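A.B. asks: The sequence and its predicted three-dimensional model are supplied below.
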Amino acid sequence: MKQIIIIGGGAAGFFCASNLDEKKYKITILEQNSDVLQKVKISGGGRCNVTHACFDPKELVQFYPRGNKELLSVFTKFQPGDTMEWFDQRNVPLKIEGDNRTFPESNSSQTIINTFQKEIQHKDVEVKTKCSVKEIKKQDEKYLVVTSLGDFSADYVVYTTGSSPKSLKIAENLGHTIVPLVPSLFTFNIKDDLLKELPGTSFENAEVSIPSLKTEESGPLLITHWGLSGPAVLKISAWEAISLAQLKYQVEIEVNFIVKTMDEAEELFQNAKLSHPKKTIGQSKMFDITNRFWHKVLEISKVDLNKQIANVSGKETQTILENLCKKKLKVTGKSTFKDEFVTAGGIDLKEINFKNMSSKVLPNFYIAGEVLNIDAVTGGFNFQACWSEAWLIAQDLNSL
């Protein structure tokens, strides 16, 4: 019986093992940590954001800053609908939330972990934890995997290690090209009077742009203790991960907190002035923002809260509206987004055959997951890439 060694006990490794034909192969998973599926456990705040309800591959690839062209063919073979069906067949119903993120109905990542554990027990897959791979040697038709727990011989290697520098070094030593790693999905560190004392304030929709990079994203926005977070910031950090790393995370952004042009905002302001001229400006919040934020905008615009709205000058109005629609903020660094650390960079995609995720450099060697130079915005997309890639590998091996 031929031996498959899967290196890495994360999402891609376990999904591949769960779909392999155990009558054909002896399957062993090697994991360097004491626990398997660690990212699955913490994903979605412990609920596990399994996938995203986007069922058109052409639309789905738009969420991947790196890998979008390559993943198109992968998603035509296995996409979120297939993921949902796969879990459904194993009595794990998934539910689609309002923003299309998809979770187990149990709201617990343990449900997903238990499903994988059950699958691999049924297939008699051997799992070795605390097993650190030191080196992989090509020997004739086979591979020798040198680990902290001794040597393993493999007819086929499935490399799903995640993006640790050590695992990329091993791949490089075997002949693969590595695109340098940079963080993706991070929040912006900003010190500005407007954001002071307002952590927790959120905006249902805002626009964040980086004028020097000619890029803009919109979506929910959140003020944090360190600066700004939320989908609008996370999306722009993912798409511009490489440029922002080159700029050492020092850049000026422009934020439109109310997603209105200056003209539209001015019209609303003038209407409020006409409707209630005697009201104080502090009581005249006419935009979809919190009172605290409105008062802060007035404070940094140096407009007295108790001034009647009729007496607010044209110059003061312009300052208020600029702080709402065109606020320039200096980013001075980044913070990791929760524990769901994602990187751009990894094994060069030109060296992968996306029909079956096999290496073009090494025979009988398959690669999937975050070790590849593929990453996505937040919302279940990174897992979906893992499931789809791992499924292709299992199908290919099963057909040999």
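C.D. replies: Here it is on my side, so go on.
A.B. asks: can we go C-alpha only for contacts and neighbour counts from here?
C.D. replies: Will do.
A.B. asks: Mind listing what's buried along the helix ranked longest in the chain?
C.D. replies: As assigned by DSSP state H, the longest helix anywhere in the chain is helix 381-399. By 16 or more other Cα atoms under 10 Å, the buried positions in helix 381-399 come out as 381-394, 396-397.
A.B. asks: Alongside the first one, take a look at this:
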Amino acid sequence: MTEQQKPAAKSVADTTKSSRRRFLSGAGIAAGAAVATVAMPNVSRAQTVTLKFQSTWPSKDIFHEMAGDYATRVNEMSGGRLKLELLAAGSVVPAFQMQDAVHSGVLDAGHGVSAYWYGKHKAFSLFGTVPPFGWDANGVLAWMAYGGGYKFYNELLHDILKLNIVGFMSAPMPCQPLGWFKKEVKTAEDFKNLKYRTVGLSADVFKEMGAAVTIVAGGEIVPAMDRGLLDAAEFNNPSSDRVLGFPDVSKVFMLQSWHQSAECFEIIFNKTKFDALSAEQKAVIKYAAEAASSDMSWKALDRYSRDLQELQTKDKVKVYTTPRAVQDAQLKAWDVVLKAQRAEPFFDKVVKSQLDWVRRTVRYELLNTPSKQMAYNHTFAPKKG
């Protein structure tokens, strides 16, 4: 080997530089791997779970559509690892048997209102169709989350009734109309012996006012009115009422009422099935209920207002405001009903909690919030001159 072919001897400095490069290169690879490890999201290895999810609503009702909105959120937020298979009322069991079916595992989950289980314990109505203390349905959901409502609700489900159910409240509903009648309601006396449909504690209120109350599911109301089994009925809102066919059996629609001035949906799961889910699947179910709450209130404001216009312009329905005297009679009937029901200790405990919550929170709202009507009239009322 010639002198030219021999590799040049490396200096101490060259050797040090080379070692440093190898060290930094290796450290960089290690650091990159560490960063990648930290940045990589925790991907769930949970197996995909499909749950049978039946609503208590007919397939054409906007409430069934809203149950579907909740299912869509769960399905998409879970990344396909959890799927709610939506079914309409009657697909597996009738509407009023949905809770029993979820408890037993015949259904995995269901969508309805807690007042439907009022026959098992009247306090169920306190979590869905609350007494009219001056609050709205958003205030009810706030009480559930921050005022102790869920503690009482779970006590009713698990300790008192021993139900194998986990539940979530969702979707603040606007005040419900007084309903559909053969003629305009002008006085409280018009309810005497009137065959009227409602649910929950509202049934006791109208009985106190003299009505002959019948409790039937939403899809059964219009056929009952058509056959003369009911003289009048309330369901919930202009969109549901219109699509269920109320304008076909009545042309008198009364708005404003204290019978169900604040209500929300109840979404329930079989507890055994729910407990078997992963932590992130449980979180999706919970937070999807909150997300659906917001969307439902936005959709309701749009659709209900549009359908009220359609009822008046296309269906030729006459819309009336419930007289103040009838509303006063409703509040007095509520006083009688609550006094009687508060003899039951659990019922009384829940009502006391609600009263404490409303006394503080609605006082704040009343002190802080100016009149909607004042601003609306200023903007839209005909200008003099």
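C.D. replies: That came in fine, so what should we check first? Being a predicted model, the structure only gives us computed values, none of them experimental.
A.B. asks: TM-score of the superposition?
C.D. replies: Once the chains are laid over each other, their TM-score by TM-score structural alignment, normalised by the length of the second structure reads 0.23; 153 aligned residues with a Cα RMSD of 7.3 Å.
A.B. asks: In the buried residues of helix 381-399 of the first structure, find the pair that's most separated.
C.D. replies: Pairwise distances across those (Cα to Cα) peak at 24.6 Å, for the pair Phe381 and Leu397.
A.B. asks: Let me see the contact set for Trp387 of the first structure.
C.D. replies: By Cα atoms under 8 Å, 6 or more residues apart in numbering, the residues touching Trp387 of the first structure are 11-12, 15-16, 83.
A.B. asks: Which one of those sits in the busiest neighbourhood?
C.D. replies: Using other Cα atoms under 10 Å as the neighbour criterion, Ala12 leads the contacts of Trp387 of the first structure with 31 neighbours.
A.B. asks: where does it land in three-state SS?
C.D. replies: helix (DSSP: H, G, I helix; E, B strand; the rest coil).
A.B. asks: any idea how far the nearest residue to it once chain neighbours are set aside is from Cys16 of the first structure?
C.D. replies: Residue nearest to Ala12 of the first structure in three dimensions, not counting chain neighbours: Cys386, with 4.7 Å by Cα to Cα, 6 or more residues apart in numbering. Cys386 of the first structure is 9 Å from Cys16 of the first structure, where distance means Cα to Cα, to the nearest Å.
A.B. asks: and what of Lys315 of the first structure?
C.D. replies: Noted for Lys315 of the first structure: a distance of 63 Å to Cys16 of the first structure, by Cα to Cα.
A.B. asks: Equivalent analysis for Ser109 of the first structure, please.
C.D. replies: Ser109 of the first structure is 18 Å from Cys16 of the first structure, by Cα to Cα.
A.B. asks: now Gly314 of the first structure
C.D. replies: Distance, Gly314 of the first structure to Cys16 of the first structure, by Cα to Cα: 64 Å.
A.B. asks: Then Val40 of the first structure?
C.D. replies: Per Cα to Cα, Val40 of the first structure is found 15 Å from Cys16 of the first structure.
A.B. asks: Kindly report the same for Asp82 of the first structure.
C.D. replies: Asp82 of the first structure sits 14 Å away from Cys16 of the first structure, going by Cα to Cα.
A.B. asks: got it, and Ala394 of the first structure?
C.D. replies: 5 Å.
A.B. asks: same question, Ser359 of the first structure
C.D. replies: Counting by Cα to Cα, the gap from Ser359 of the first structure to Cys16 of the first structure is 16 Å.
A.B. asks: likewise Leu329 of the first structure?
C.D. replies: Note on Leu329 of the first structure: its distance to Cys16 of the first structure, by Cα to Cα, is 45 Å.
A.B. asks: Same check on Gln270 of the first structure?
C.D. replies: In this view, Gln270 of the first structure and Cys16 of the first structure are 61 Å apart by Cα to Cα.
A.B. asks: same deal with Ala390 of the first structure?
C.D. replies: Remark: distance between Ala390 of the first structure and Cys16 of the first structure (Cα to Cα) = 5 Å.
A.B. asks: Ok, Gln121 of the first structure next?
C.D. replies: Gln121 of the first structure sits 14 Å away from Cys16 of the first structure, going by Cα to Cα.
A.B. asks: for Ala245 of the first structure, same thing?
C.D. replies: Between Ala245 of the first structure and Cys16 of the first structure the computed distance is 33 Å (Cα to Cα).
A.B. asks: now do Leu222 of the first structure
C.D. replies: Going from Leu222 of the first structure to Cys16 of the first structure by Cα to Cα gives 37 Å.
A.B. asks: can you count the residues close to Ala375 of the second structure?
C.D. replies: By other Cα under 10 Å, the residues close to Ala375 of the second structure number 11.
A.B. asks: Where does it sit, in terms of helix or strand?
C.D. replies: Ala375 of the second structure belongs to helix 372-380 when assigned by DSSP states H and E.
A.B. asks: packing partners for that helix?
C.D. replies: Using 3 or more Cα pairs under 8 Å, 6 or more residues apart in numbering; DSSP states H and E, no helix or strand is in contact with helix 372-380 of the second structure.
A.B. asks: buried ones in it?
C.D. replies: Neighbour counts over helix 372-380 of the second structure (16+ other Cα under 10 Å) mark no residue as buried.
A.B. asks: which residues touch Ile236 of the first structure?
C.D. replies: Residues in contact with Ile236 of the first structure (Cα under 8 Å, 6+ apart) are 208, 215-217.
A.B. asks: and the residues you listed, which are buried?
C.D. replies: With burial judged by 16+ other Cα under 10 Å, the buried subset of these is 208, 216-217.
A.B. asks: Give me the nearest residue to Lys137 of the first structure, chain neighbours excluded.
C.D. replies: Distances taken as Cα to Cα, 6+ apart place Leu144 nearest to Lys137 of the first structure, at 5.0 Å, with adjacent residues excluded.
A.B. asks: I figured that neighbour hits Gly150, correct?
C.D. replies: No: shown here, Leu144 of the first structure and Gly150 do not form a contact pair, counting by Cα atoms under 8 Å, at 10.3 Å.
A.B. asks: Which one's more surrounded, those two?
C.D. replies: Neighbour count, other Cα under 10 Å: between Leu144 of the first structure and Gly150, Leu144 has more, with 18 against 11.
A.B. asks: Quick check: the gap between Val336 of the second structure and Asp295 of the second structure.
C.D. replies: 36 Å.
A.B. asks: What segments of the first structure are helices?
C.D. replies: With helices called from DSSP H, the first structure shows them at 11-19, 38-46, 57-60, 68-77, 80-89, 109-122, 165-173, 231-239, 241-246, 262-275, 291-300, 314-325, 381-399.
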